[in-house]
Structures are given as C-alpha cells and as structure tokens.
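> coords below, sequence missing:
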C-alpha cells in the first residue's frame, strides 16, 4: 500500500488559491500617488518645493524633518515612483558601513544600466559624522539621490557638508481636517462608519496627536468592536489608551517647549505659561530642571523690576525639594504665575552685555589712582589713593568722582525702564546724575 503522503492532493484543494494574511489598515491605505497624500501641502503643492521640482523635472537630494506618522516614508517612495528611480530603503538604526557599501555598489551598477536610485534613509540623524560623509561622493557623482528622514533638528544632528547638498523640507503633524479626511478614507476602505458619536470622533483624533499612522491603528481597533450604540468620549477613553505626547527630554521637543514656556512668561501670559509648564511635566521633564529655568527667567526678564521674583523662585524650588512630586510641583506652578504677572525688564541684561563689550575694548586699562589703596609708602608716593573723596563725608553722601579708567569716556550702561521697582531705580539714577553734574561744574 502506497504511503498516503505520496498521494497528490485532490484537484479541488490544489487549485484553491492560498489565503493572503490580513494587511494592516495603514498598509492598505498607503497612497499610490503623491496626489493621494493627505496633508503636507506646504511641500507638495503646485507652488511648493516638491511641486516645483517635479514640474521642472529636477529633483534634488532632500531631508524630510518632521514628527512620526506624517508621511515621510510614503512621500519618498512616491517620489521615486514619479521620477522613475529605483527605490531603496534603509534605516540608520540597522545599517552599518558594510551594508552601505553594498547599497552604493548596487546603485553604481544600476546607474551603468541607465537606472537611477533614490536612497531613502530613515532616522538619518543616527548615522555618525563619518557615515554621513560617506554619502557625499555618491550624491555628487549622481550615483544616488538621497532622501533622508529625521525627527530631530537637522541643524544639530546632520553634518554641514551633507546639509549643503540637500534641501531640508519640514513636514508638519496632521491637522484636524487632515485627520478627519484620513478617517473618512479609512471608513470607505472598511465599508462602514466608526461607532462613535461626534465628540468621541474628535476625541479619537486628539488621541492620535497629529500622527496619521497612530490614527489608523486606533481606527482599526475601534472598527473591530461589536457595539450596540455609538460610543461617547468617556467610553472611548476607557477602551483605548491615549497616545503619549511626543517629548524627548534631550531632543527638539525639550528645547521647543522650554522656549515656549520662557516666551510665555516673558509675554506676561500666565495661562500659556502654565500650559507649557504642564506639557513638560506630562512629558516626564525633571521638575528640578524647570525650577532652575524659572529662576533664570526671574534673573533675565524680571530682575530689578520686581526683586522679589528671584526669591519666589528659590522659595518654590526649596518647597519642591521638601515636598517632592506631585505636591511640590504646585509650588513651581505658583512661581510660573508670579513670574508671568511680574513687571518685566532686561535693562540689567543689556547693561551687563554692554559692560562686557566695553571691558573687551579697554583691555587692561587700570583703575584711576585716586580709587586705589596705598598700603605702602611707595604706592602712596606713586599717587595711589591721592585726592580720593570719601562719599560719606560729601554733601548728600555722594562725591560724584570718576570711577572709570583714565581716558575712558563715561558710558551710560544701565537704562532702567518705567516698570515695577525699576521705576524707582530710574528715579534714583537720575538723581545721582544731577548731583554728578553739580559736583563737576
């Protein structure tokens, strides 16, 4: 008896096509042409950089800078398709020097056969300087057209030589209408509407936080639910985890948000300042870093307009150290509000900068001899301390003597403003200036 395993399968089974594994929604909705890309009109529009390049038939090397899930990979692939270039995709995370050499050799052979190569490098900022330099000769001789993608600021992460040979295009997080358009496209693919009421639909978009790929993943989860009625935001929040806000304590988001916090305080907007302060805490920022930066704001932007501002910051910082999180964060929030509403001045800052410039210009010019001490007879014989006017013995406790080096014209460095306590300092400054003029007549 023949072995059963030797028998050929029945015709009806052999002829049946193999079932394809299910494809993720994000893959099924991947655009097939640049015109299908949702959002990014600032780079894809007819008068935008890529639109102009494609219309003129002259595509240069590019660096796409933007957050995750906004279409960097998709646009690169479609650019290759629309310019008849062979598309090669690598990731800087998994690619070493030997792999790059193979990619370049294959591109050279392809070029000899009349086919160009668009090399898409994801996370290009993770390549070190030597690896980034390795792209340059192949970009210059036309072996590859490089399209890099990065979530980090290219100015800080990419070599100047590489940046000089590529145009940086900024891709933005998807807006509210973009997310709605993407949701409608997903519903058309799924052939059914999502079981969400209007408020829950908006909440779903907020959960995606501008990331198209994240939105499609969330939609795929919601579409799989079997529900009897439309879900509201509260029910949706129980079933789905909100996407963590994009924040890197050592990257772009860190510097962007602290800049937003500082400028909101400087702009006397406590609501905006509290918002950015909360955003940084939600992102996992160290409250001690924020305490230090708040103290800097008090020194840089408020200073003598409200001398208490610095003390409030230091007290809030000390309170945080004693209470810890989360209670101590309330003390820091108190400092945020105080700083935002305090009168502002940078007169001391500008005066200090001007003093630094003057110090560099005057070099080693010595103090005038009349304000130098004369602890020895030799120094006294040289005129040290001669004709010094002791201010406490002068009328009004002010001598009006010159304290700048001989030959250095008296500058006006500190110019207080008419705000807060500096208004009083300005009045004092003007008083002493009148006395100085009176003494030197």
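Yep, that arrived. Please read all numbers here as calculations on a predicted model, not as lab measurements.
> from here on, just use CA atoms for contacts and neighbour counts.
OK.
> so who does the residue lying closest to residue 337 once chain neighbours are set aside touch?
Computed as C-alpha to C-alpha, 6 or more residues apart in numbering, the closest residue to residue 337 that is not its neighbour in sequence is residue 270, at 5.2 Å. Each residue near residue 270 by C-alpha atoms under 8 Å, 6 or more residues apart in numbering is listed here: 264, 336-337, 340-341.
> so residue 270 versus residue 298, what's the distance?
Residue 270 sits at a distance of 14 Å from residue 298 (criterion: C-alpha to C-alpha, to the nearest Å).
> please apply the same query to residue 140.
Counting by C-alpha to C-alpha - residue 140 and residue 298 are separated by 50 Å.
> how about residue 251?
25 Å.
> one more: residue 137?
Residue 137 is 50 Å from residue 298, by C-alpha to C-alpha.
> comparing these two, which shows the higher neighbour count?
residue 298 (31 against 11; other C-alpha atoms under 10 Å).
> dump the residue contacts of the nearest residue to the more buried one once chain neighbours are set aside.
Excluding the flanking residues, the one nearest residue 298 by C-alpha to C-alpha, 6+ apart is residue 310, at 5.2 Å. Contact partners of residue 310, counting by C-alpha under 8 Å, 6+ apart, are 295, 298-299, 303.
> out of those, which is nearest to residue 411?
Residue 411 lies nearest to residue 303 out of the contacts of residue 310, by C-alpha to C-alpha, at 21.8 Å.
> ok, and the closest non-adjacent residue to residue 346?
That would be residue 301: by C-alpha to C-alpha, 6+ apart, it lies 5.4 Å from residue 346.
> may I see the buried residues of stretch 323-334?
For stretch 323-334, the neighbour count (16 or more other C-alpha atoms under 10 Å) marks 328-329, 331-333 as buried.
> ditto for stretch 211-227
211-216, 218-220, 222-223.
> what about residue 76, helix or strand, and which?
Using DSSP states H and E, residue 76 sits within helix 72-82.
> helix or strand right after that helix?
Heading C-terminal from helix 72-82 (DSSP H and E), you reach strand 86-91.
> orientation of that next one relative to helix 72-82 in degrees?
Per axes from the mean of the first three to the mean of the last three C-alpha atoms, to 10 degrees, the angle that strand 86-91 makes with helix 72-82 is 160 degrees.
> hold the first one in mind and look at this next one:
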C-alpha cells in the first residue's frame, strides 16, 4: 500500500516544532495512502497525469483523507503555480485578485492550480465567477468538499470539472500511518496491541486526527505500555462525523430505511443508534419510522403504523433517554413486520389515472339527486343500494362510463394482505357472476 506521508531523510532543523501531520506530508503522489482507487495508473488521476493534461477537479471526501495534499502534489507534478484559498474566509475581492494574478501568469506562459477548500460554501454567484477563468485556461480549479457536489455545487461548474471521490482511511491504512509516524519520530507508541487498535478506531478514518492523537500519546511519560482502559481514560473518543443537515444525515437515514425494508433488525438498530449518537433529533427519527410503516409495511401489518405513533407519543411523554427506547422497539417491530408496498403502488397508479382521465364525471347512477331537475337528468337512476343486495355487494360500476375498469391494488401474499387478497378475489368472483366485471 502506498504511504500517505514521506518519511525519507531526517527532519529539518526546527521541524520538531511543526505538527506531526505537517512533518509527515507526502512528497509525491505515490506516497499518498489509502487512495489507490483514484491515484493508481489506471485510476482517474493516474490516467490524467499520464496523459499530460490535468483538468479541473472536485475532490469529494471526508476530513483527513488528503484532499489538500493531493491538490498540492498535482500542482507540483504538472508544473503549475499552486494557490490555495478557503471559501470560508475568501470573498469577491480576494477572488478578483487571484484571477488577475492567474491571468498575468497565463500571459507569461505559466499556469495556475487554484485550490479552493470548502468550495461548497461559496454561493451561486461566487461559483459562477470561476467559469470564465476555467474556460480561458487561466486556472485549473481543484475544489475540495466534504458535501455531496450534486447538491452543493452549480451544474455549470460541475460540467467543467471531474468529480473525484476520496475514501475514508481504513484500519490498515491508519495502522501503516501510525507505524510511519513512529519511524519518523523514533518514538514507539506506549500502548499494548489492543490499545493501539483502539487508538486507530478513535481516529474514525481521519489520518490527520490519528496523527494528532499519536502526537498526544507520544508526549506522555509512562512506565509501561498502556492498556485500552488506561488509553480511554486519558483520551476522549473523537466524535463521529455527522452533520444533521449534510451528507451523513441523508446517508444514515437511507441506511436505516433500507435496513428496515430489508427486515434486518440488528442493522436497523445500528443505524438508528448511529444517528442518535450523532445528535439527531429523535422526533425526526419518529417521523421517518412512521413513514417507513406507511410506505414499506402498510396493509401487510396495519398495526405497524400504530406502533410508530405510540412510540412517538411515548417519546414526547418520557423524553430522553427512556423515550428513545420506545423508538428503538418500533425499529425492531418494523424490521420484523411483513412488508408490502402494494398500497403505495396502487396510490401512485390511481394518481396517474386521475391525471390522464382529466374531468371525466362519475357515472350518473352514483350521483345524488336532491332536486327534481337532477332526477330528470338521470342522477341516481338505477343505483343499487349494496346493503339490500345479495351478500351486501351490488357489483355496480363506480368508474367514469368511458373508463375501462383498472386494477390498481394488487396485494402481496404476506401478512394481513393475504386476507385482503382473498377479499378482492371474492368480490371479483361476485362481480363476474353478476356480469359487472
């Protein structure tokens, strides 16, 4: 596996005062760890560099995976002047200065790689300001974002840049990074193997966070290697990455919903717990659980919706943390309940039919006739009162006269819908017997 940080050669004078993450920055792209899927010879960036042409890019990935480092090294390998700005601190005035300087370099025969950190924080007008300078070749734009570019960046900008997805660092990559940090500092971590793994877990896929933790641990004076309990007592576990209005929010609720739909209570509970640990509002989860009951379980288990509403009310009455237990029990119930989207499919089909048939009126025999004029027009004529019919079922047509009878609702052979399917079949046989099918 490639290395994230360069460890060749002794530290320069004064480097001891620099943060470990800075001292271990890679010197070449081949040293970047954990991103072979985009940097390998046949990967997007590898192929782009091999062709000798670097196009504008959007680097999308979680914190601490090397976005800034990769941008800097891309500039070095393509002989472009590297300029870095942050969308958090930069405004229109600074952008104008950057564009003017890039234009002067282009006139002098050199190019500029403009790295924009947190590019998703620029508004639409600011994002649009990059376009003419990308098109005339003044800049090669490399934007970095932790948010989904599809939602946060303009379509015009995305059409001129290639999105490159960077992965969070796995345990093997982080372990390699830890070993290289020890080699550079010549200071082994004072940890037993289990505590070493716990330290890697605390980094949660973030290489920079791991190096900051390592720097803290290496500064401790201990007589013997620490176990996991001692490590945890000295270090606070890093909070899981979760933004209640960002990608993590939507990714985790999608994982919870699909785990429920897939009838896996353990996975559903895990994603439910992940969202709670990230600070998600339990009321939001209660609403989404109720949606799952309506959308994915429906009439296969009509009680599921009631379970969700009761759990929601229990949370409102109990509060935290006991209220979350009621919601967790609803998660388990939904995951194990029989599933059906037949009602959802029937509803959407009925909506399509309603749009297609426009203003077609109901048949006159099912219209009320409160006035003599309406009776003269045939309103209510021939209506069969179902309670007076054999079996309490008249079998009359209730669709517009010109509309062929559809079959929107097709219940599945699961749960309570098995009984509903039998009822449908029974009424269809009666309708056929009475010549109304």
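That came in fine, so what should we check first? Remember, predicted model here, so these are calculated numbers, not experimental data.
> so which of the buried residues of stretch 211-227 of the first structure comes closest to residue 21 of the first structure?
residue 220 (15.7 Å).
> contacts only, for the closest one.
Per C-alpha under 8 Å, 6+ apart, neighbours of residue 220 of the first structure: residue 25.
> swap in the one 10 residues further on?
Counting by C-alpha under 8 Å, 6+ apart, residue 230 of the first structure makes contact with 195-197.
> state the number of residues packed around residue 122 of the second structure.
Counted with other C-alpha under 10 Å, residue 122 of the second structure comes out at 18.
> before we move on, the earlier item: could you measure from the aligned partner of the residue nearest to residue 337 of the first structure in the second structure over to residue 335 of the second structure?
In the second structure, the residue equivalent to residue 270 of the first structure is residue 265, according to TM-score structural alignment. For residue 265 of the second structure, the distance to residue 335 of the second structure equals 5 Å [C-alpha to C-alpha].
> corresponding residue for residue 155 of the second structure in the first structure?
Residue 155 of the second structure maps onto residue 160 in the first structure, by TM-score structural alignment.
> related to what we said a few turns ago, among the contacts of residue 270 of the first structure, which ones are buried?
By 16+ other C-alpha under 10 Å, these give 264, 336-337, 340 as buried.
> mind checking which of those are in helices?
Members of these lying in helices (criterion: DSSP state H): 264, 336-337, 340.
> dump those residues into TSV; add distance to residue 97 of the first structure as well.
Converted to TSV, these look like this (distance: C-alpha to C-alpha, whole Å):
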residue	distance to residue 97 of the first structure
264	45
336	49
337	52
340	51
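> and which of the residues you listed is nearest residue 149 of the first structure?
residue 264 (31.0 Å).
> the contacts of residue 310 of the first structure: which two are farthest apart?
295 and 303 (10.1 Å).
> the closest residue to residue 67 of the first structure other than its chain neighbours and residue 301 of the first structure, how far apart?
Spatial nearest neighbour of residue 67 of the first structure, excluding adjacent residues (C-alpha to C-alpha, 6+ apart): residue 151 at 5.3 Å. Relative to residue 301 of the first structure, residue 151 of the first structure is positioned 31 Å away (C-alpha to C-alpha).
> those two: who's more crowded?
residue 301 (26 against 19).
> my guess is the more buried one contacts residue 342. True?
No - using C-alpha atoms under 8 Å, residue 301 of the first structure is not in contact with residue 342; the gap is 9.5 Å.
> counterpart of residue 369 of the first structure in the second structure?
Looks like residue 369 of the first structure aligns to residue 364 there (TM-score structural alignment).
> that match: how many residues sit nearby?
Around residue 364 of the second structure there are 20 residues (other C-alpha under 10 Å).
> for residue 37 of the first structure, same thing?
19.
> ok, it - contacts?
31, 71, 75.
> try it again at 10 Å.
30-31, 44, 70-71, 74-75, 78, 178, 182 (C-alpha atoms under 10 Å, 6 or more residues apart in numbering).
> the second structure: which residue goes with that one?
Checking TM-score structural alignment: residue 37 of the first structure goes with residue 32.
> quick one: its match from residue 288 of the second structure, how far?
Residue 32 of the second structure is 40 Å from residue 288 of the second structure, by C-alpha to C-alpha.
> what of residue 223 of the second structure?
52 Å.
> who's more crowded, these two?
Neighbour count, other C-alpha under 10 Å: between residue 223 of the second structure and residue 288, residue 288 has more, with 16 against 7.
> isn't the more buried one up against residue 308?
Yes - counting by C-alpha atoms under 10 Å, residue 308 is a contact partner of residue 288 of the second structure at 9.4 Å.
> what is in contact with these two at once?
Joint contacts of residue 288 of the second structure and residue 308 (C-alpha under 10 Å, 6+ apart) are residue 294.
> so who does residue 249 of the second structure touch?
By C-alpha under 10 Å, 6+ apart, the neighbours of residue 249 of the second structure are 241-243, 275, 278, 280.
> again, only this time at 8 Å
242-243, 275.
> give me the three-state assignment for the aligned residue in the first structure for it.
Under the alignment (TM-score structural alignment), residue 249 of the second structure pairs with residue 254 of the first structure. Judged by DSSP: H, G, I helix; E, B strand; the rest coil, the three-state class of residue 254 of the first structure is helix.
> which residue lines up with residue 312 of the first structure in the second structure?
Checking TM-score structural alignment: residue 312 of the first structure goes with residue 307.
> same check on residue 124 of the first structure?
Residue 124 of the first structure maps onto residue 119 in the second structure, by TM-score structural alignment.
> correct me, but that match touches residue 87?
Yes - using C-alpha under 8 Å, residue 119 of the second structure is in contact with residue 87, at 5.5 Å.
> in terms of neighbours, single out the busier of those two.
residue 119 (25 against 18).
> and residue 231 of the first structure, how many neighbours?
Residue 231 of the first structure, neighbours per other C-alpha under 10 Å, totals 19.
> per the alignment, it corresponds to what in the second structure?
Match for residue 231 of the first structure (TM-score structural alignment): residue 226.
> is residue 351 of the second structure located within a helix, as I assumed?
Yes - judged by three-state DSSP, residue 351 of the second structure forms part of a helix.
> show me what it lines up with in the first structure.
Per TM-score structural alignment, residue 351 of the second structure is aligned with residue 356.
> strands along the first structure, start to end?
Applying DSSP state E to the first structure gives strands spanning 62-65, 86-91, 117-122, 145-150, 167-170.
> which residues of the second structure does the fourth one align to?
Think strand 145-150 of the first structure. The aligned range for strand 145-150 of the first structure is 140-145, by TM-score structural alignment.
> for the second one, same thing?
Aligning strand 86-91 of the first structure against the second structure (TM-score structural alignment) gives residues 81-86.
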